[in-house]
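> Task: produce atomic coordinates for the following.
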Amino acid sequence: MAVPKKRTSKSKKKIRNHVWKIKSVEKASKSFSLAQSVLSGCSRSFYYVTERKYFRTN
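Below is the predicted model:
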């Protein structure tokens, strides 16, 4: 038979929510930093194509 689970305490819920928010803030700050370095042209850890050359194949 199915048995109902115990209720999670408010403190555990707040801790989990806080950890989730901290992770999202860290990811956002890293991505913003990477975007700034790419736009300024000072990126050393990210490779990207600056010019596209198109080749015709017949």
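> switch to C-alpha atoms for all contacts and neighbour counts from now on
Noted.
> What strand or helix carries the residue nearest to the spatial centre of the chain?
Among the residues of the chain, K27 comes closest to the average C-alpha position under Cα atoms, centre = their mean, at 3.8 Å. For K27, the enclosing helix or strand under DSSP states H and E is helix 10-40.
> just checking, what packs against that helix?
Using 3 or more Cα pairs under 8 Å, 6 or more residues apart in numbering; DSSP states H and E as the contact test, no helix or strand touches helix 10-40.
> Buried ones in that helix, by neighbour count?
Going by neighbour count (16 or more other Cα atoms under 10 Å), the buried part of helix 10-40 is L34, V38.
> ok now that helix, how far from the chain's centre?
7 Å (Cα atoms, centre = their mean, to the nearest Å).
> structure for this one too, so we can compare:
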Amino acid sequence: MAVPKKRTSRSKKNFRKNIWKRKGYWAALKAFSLAKSLLTGNSKSFFVRQTNK
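Sure, this is the predicted structure:
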């Protein structure tokens, strides 16, 4: 027979939510940093083909 689970405390819920938000923050920061380095041409991890105009 199914039994209802105990309620998760607010502090535990907020702790998990903050971890989830922090992951998104660091991913956005890395993407922005990579975009800046590609724009300035200082990227060491990407090789972008330059077009001569």
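> Kindly provide the TM-score of these chains.
Overlay of the two chains. TM-score (TM-score structural alignment, normalised by the length of the second structure): 0.83; 51 aligned residues with a Cα RMSD of 1.2 Å.
> how close does the residue nearest to the centre of the first structure get to K12 of the first structure?
Distance, K27 of the first structure to K12 of the first structure, using Cα to Cα, to the nearest Å: 23 Å.
> ok, now S43 of the first structure?
For S43 of the first structure, the distance to K12 of the first structure (Cα to Cα) stands at 40 Å.
> Give me the three-state assignment for whatever residue of the second structure lines up with A2 of the first structure.
In the second structure, the residue paired with A2 of the first structure is A2, using TM-score structural alignment. Secondary structure for A2 of the second structure, judged by DSSP: H, G, I helix; E, B strand; the rest coil, is coil.
> Counting neighbours, what do you get for A2 of the second structure?
Neighbour count for A2 of the second structure, taken as other Cα atoms under 10 Å: 4.
> do the same with K6 of the first structure
Taking other Cα under 10 Å as the criterion, the count of residues near K6 of the first structure is 6.
> and it, what element?
Here K6 of the first structure, judged by DSSP H and E, is contained in no helix and no strand.
> can you tell me how far it sits from L34 of the first structure?
From K6 of the first structure to L34 of the first structure the distance is 43 Å (Cα to Cα).
> Also R7 of the first structure?
From R7 of the first structure to L34 of the first structure the distance is 41 Å (Cα to Cα).
> ok, now Y47 of the first structure?
11 Å.
> before we move on, what about P4 of the first structure?
Taking Cα to Cα, one finds P4 of the first structure at 46 Å from L34 of the first structure.
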